[in-house]
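J.: I would like to see how this sequence folds:
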Amino acid sequence: MTDQERSTQGMYVPEMEHDACGIGFVAHLKNRKSHQIVTQALDMLARMEHRGGQGCDPCSGDGAGILLQKPHEFLLEESVKQGIKLPSFDQYGVGVVLFPKDEHKRQQCRDILERNAKRLDLEIIGYRVLPVDNSMIGEDPLSTEPQFEHVFITGGANLKPEVLERKLYVLRNYTVRVCLESVSNIGDDFYINSMSYKTLVYKGQLTTEQVPQYFLDLQNPAMVTALALVHSRFSTNTFPKWRLAQPFRYIAHNGEINTVRGNLNWMKAREAILESELFSPQEISMLLPICQEGSSDSSNFDMALELLVLSGRTLPHALMMLIPEAWQENKEMDPKRRAFYQY
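T.: Okay, here's the model as predicted:
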């Protein structure tokens, strides 16, 4: 069933969708990368199956996934098989892209991505189709299954890594927007899980146990990381989708944001006055809208957090702005912190 068909069904209101999920995090305290972190995180994810939802078919999950640090050596090895030569770790980013199965639509999305990359003085080095095994997934996710690909992108040897990260952020946002506007009936067939020089996100409309079975990369011992964030999605009054699985680019979220409509309206109202020393006016225009109608509350929170962090704030600072403490009646709070929240 398409989103358009769902929107006309009975009393279904997309804006009233909510989630209740399971999340977990594994990290090496001395930042030592290993495949063991991957296996420990996936084991933890499998143990949270009770926190994830399923359809009437037990092989159709509500969504699950894992966020990892970019495994440079693994990608070097795999890219050579595709005839792709990658530069050093901090000189390229990787997009985990969900392309349409339809070849014509897929090429349209690639053309848009490549044009937008040139506009930002970036270069697409190449594409790698992710090896997957879909033999265990249910009929519903199989009917909407995308084609997963790695997209390798560079800005050249002289581009600072933090600048590359911001350009990748703009490229991802703008490309998704243009594809949705330009490719007919694209719907949920195109999405970008992540696009970063630091992290990768493997996720989809899967059960927790299906994640390492489906994404064969995760079984490779060369897939190493020093941290891993996992998420098991339980949808309440929600239709599962490949793109709504978590983690997102910065967060994995459990719960509901009851003020989400007001939050979205305030974000939209402020877009006209957005400016930053780290983004050009052209880049800001390419980023808009920051939040997206039809995305989950968690997804839009992640988008707002990403904007604040990439605009120069630390992660704790950005989180304090987005999730303020209950400060009004707390007379014991430090005056400076109180002034921060009041501002």
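J.: drop to CA atoms for contacts and neighbour counts, all remaining ones
T.: OK.
J.: For the chain, which helix extends over the most residues?
T.: With secondary structure taken from DSSP state H, the chain has its longest helix at helix 161-182.
J.: And Leu305, how far from Met320?
T.: Leu305 is 10 Å from Met320, where distance means C-alpha to C-alpha, to the nearest Å.
J.: more crowded one of those two?
T.: Leu305 (21 against 13; other C-alpha atoms under 10 Å).
J.: Please report how far that one lies from Ile284.
T.: 16 Å.
J.: repeat for Val176
T.: 15 Å.
J.: Between those two, which has more neighbouring residues?
T.: Under the neighbour definition other C-alpha under 10 Å, Val176 and Ile284 were set side by side, and Ile284 has more, 19 against 16.
J.: Which secondary structure state does that one sit in?
T.: helix (DSSP: H, G, I helix; E, B strand; the rest coil).
J.: measure it to Gly95 for me?
T.: 20 Å.
J.: With Lys336 instead?
T.: Lys336 is 40 Å from Gly95, by C-alpha to C-alpha.
J.: again with Thr199
T.: In terms of C-alpha to C-alpha, Thr199 sits 9 Å off from Gly95.
J.: Another sequence for comparison is provided below:
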Amino acid sequence: MQRKQSRNMKRRKWVLVIFLLSLLLGTFWPLALKESSVKLKPIKNDDFSVNNVAMLSTNVVPKGALAKDADNQLKQAHYVGTALIVHKNKIILQKGYGYADAKTKRVNDAKTLFQIASVQKGLTATLVMKEIEAGKLSFDTKLSQFYPNVANSDKITISDLITMTSGLSQKIEPTSFVSELDNIEFSAEHSVVVGEPGIGYGWSYQAVNYRLLAGVLMKLTHQSYTSLLNKLFNDDYKLGVTTYKHFIKSSHRAIGYDTSYDKPYENNLLEYNRETGTGNVAITTGGLYRYYYLMINKKFGKIVNQVWKTKPGEEYAGGIYHMNHYMLAHGILPGYEPTIILTNNGDDAVILLSNQHYRKHSFQPLAKKIFTQMTAIPVK
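T.: Okay, here's the model as predicted:
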């Protein structure tokens, strides 16, 4: 009798457990499914507008005559890299050409990361703009407030550095790297005068201008340049800007090549680390276009026109050349060549991020040709 009773007791317990579980599942499971269905929003594959952020990381095959013609020209030029072409606010082509990694046969595509070299100067100018809007800096702030030992620093303004009219140059490069701030200190110590600051002879395209701006940012905020970069462009705006330290470990990185896939450039940590603020980050074509789109539409700040204001007779300001009807940015690093051409409103753009570069070879003329054919705007 006792055995039968204990068996019955066990059966009753299991029935009760099963009943309670069924109640719980019946109550909560449908809610969980309903909640997940609300969160998952399908991408509209027919929406090629630049406002569809998901499309900026998606391969877009050429369909119209303009896109197909550009695609053919890129193929005929043996272009290596990823191309993004925007026409009338629509993405008409985003496609990879050649290998991102020839050894593993991984091809370039919309998600491939490329070193953007001097194009990074625009990001540095944007970080400076944020501090100016916060009232911590002004365009007229003198460099001497941060680097008093630099020649002419009592005459050189933040505006002069942004427009590369400081009259400074740096002939000697560091042979070691300790930190970003120490790297800038080296630049400050080895700055030399090549012209008077301001209008006229002060203009000279020199990386030291933006290295010093990176140093100003770090001294002003007591944060590293990388921290400031990540906070604004990645945490706040999800652009996917990647520092060299993480770039070389990324499964999406493009390896830089010389004349052929048999000649990849070796990783040179020193060469990239010393380019603080001036050329040591990577991004995708879509992420880079998004950056310019946000700048043009004053999403990073309201004083973009002042950051992009050139000195009389000059064309460069805030990391980009400003012409009458278009803007142009370009850079070169061993194995990499970024070219960006876009209209002043950003509705038309050609972005070529290439992982092949060598002496006397450039894809920039091709980018200019495609842009002119698309917009009827002649490019110098």
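J.: Superposing both, give me the TM-score.
T.: Overlay of the two chains. TM-score (TM-score structural alignment, normalised by the length of the first structure): 0.27; 171 aligned residues with a C-alpha RMSD of 7.4 Å.
J.: Compare Lys336 and Gly95 of the first structure (neighbour count), which wins?
T.: Gly95 (22 against 9).
J.: Near the closest residue to that one other than its chain neighbours, how many other residues are there?
T.: Among residues not flanking Gly95 of the first structure along the chain, Met195 sits closest, at 4.0 Å (C-alpha to C-alpha, 6 or more residues apart in numbering). Here the number of neighbours of Met195 of the first structure (other C-alpha under 10 Å) works out to 27.
J.: between the particular helix or strand that has Met195 of the first structure in it and helix 161-182, how many degrees?
T.: Using DSSP states H and E, Met195 of the first structure maps to strand 191-196. Between strand 191-196 of the first structure and helix 161-182, the angle comes out at 170 degrees (axes from the mean of the first three to the mean of the last three C-alpha atoms, to 10 degrees).
J.: contact partners of strand 191-196 of the first structure?
T.: 93-99, 165, 168-169, 172, 176, 200-203, 243, 248-249 (C-alpha atoms under 8 Å, 6 or more residues apart in numbering).
J.: Can you flag which of those belong to strands?
T.: Among these, DSSP state E puts Gly93, Val94, Gly95, Val96, Val97, Leu98, Phe99, Leu200, Val201, Tyr202, Lys203 in strands.
J.: In contact with the third one, which residues are there?
T.: By C-alpha under 8 Å, 6+ apart, Gly95 of the first structure lies in contact with Glu149, His150, Val151, Phe152, Ile153, Ile192, Asn193, Ser194, Met195, Ser196, Leu200.
J.: Going by distance to Asp19 of the first structure, which of those residues wins?
T.: Asp19 of the first structure lies nearest to Asn193 out of the contacts of Gly95 of the first structure, by C-alpha to C-alpha, at 18.8 Å.
J.: Next secondary structure after the lengthiest helix in the second structure?
T.: Ranked by residue count and defined by DSSP H, the top helix of the second structure is helix 2-39. As assigned by DSSP H and E, the chain's next helix or strand after helix 2-39 of the second structure is helix 65-76.
J.: List the buried residues in that next one.
T.: Within helix 65-76 of the second structure, the residues scored as buried using 16 or more other C-alpha atoms under 10 Å are Leu66, Ala67, Asp69, Ala70, Asp71, Gln73, Leu74.
J.: Could you dump these into JSON lines and include distance to Ala349 of the second structure?
T.: Shown next, in JSON lines, are the buried residues of helix 65-76 of the second structure (distance: C-alpha to C-alpha, whole Å):
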{"residue": "Leu66", "distance to Ala349 of the second structure": "13"}
{"residue": "Ala67", "distance to Ala349 of the second structure": "12"}
{"residue": "Asp69", "distance to Ala349 of the second structure": "15"}
{"residue": "Ala70", "distance to Ala349 of the second structure": "12"}
{"residue": "Asp71", "distance to Ala349 of the second structure": "15"}
{"residue": "Gln73", "distance to Ala349 of the second structure": "16"}
{"residue": "Leu74", "distance to Ala349 of the second structure": "15"}
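J.: which element is Arg115 of the first structure on?
T.: Arg115 of the first structure belongs to helix 103-119, assigned by DSSP H and E.
J.: Now do that helix against strand 92-99, angle only.
T.: 150 degrees.
J.: Quick one: list the elements packing against helix 103-119 of the first structure.
T.: Counting contacts by 3 or more C-alpha pairs under 8 Å, 6 or more residues apart in numbering; DSSP states H and E, helix 103-119 of the first structure packs against strand 123-129, helix 161-182.
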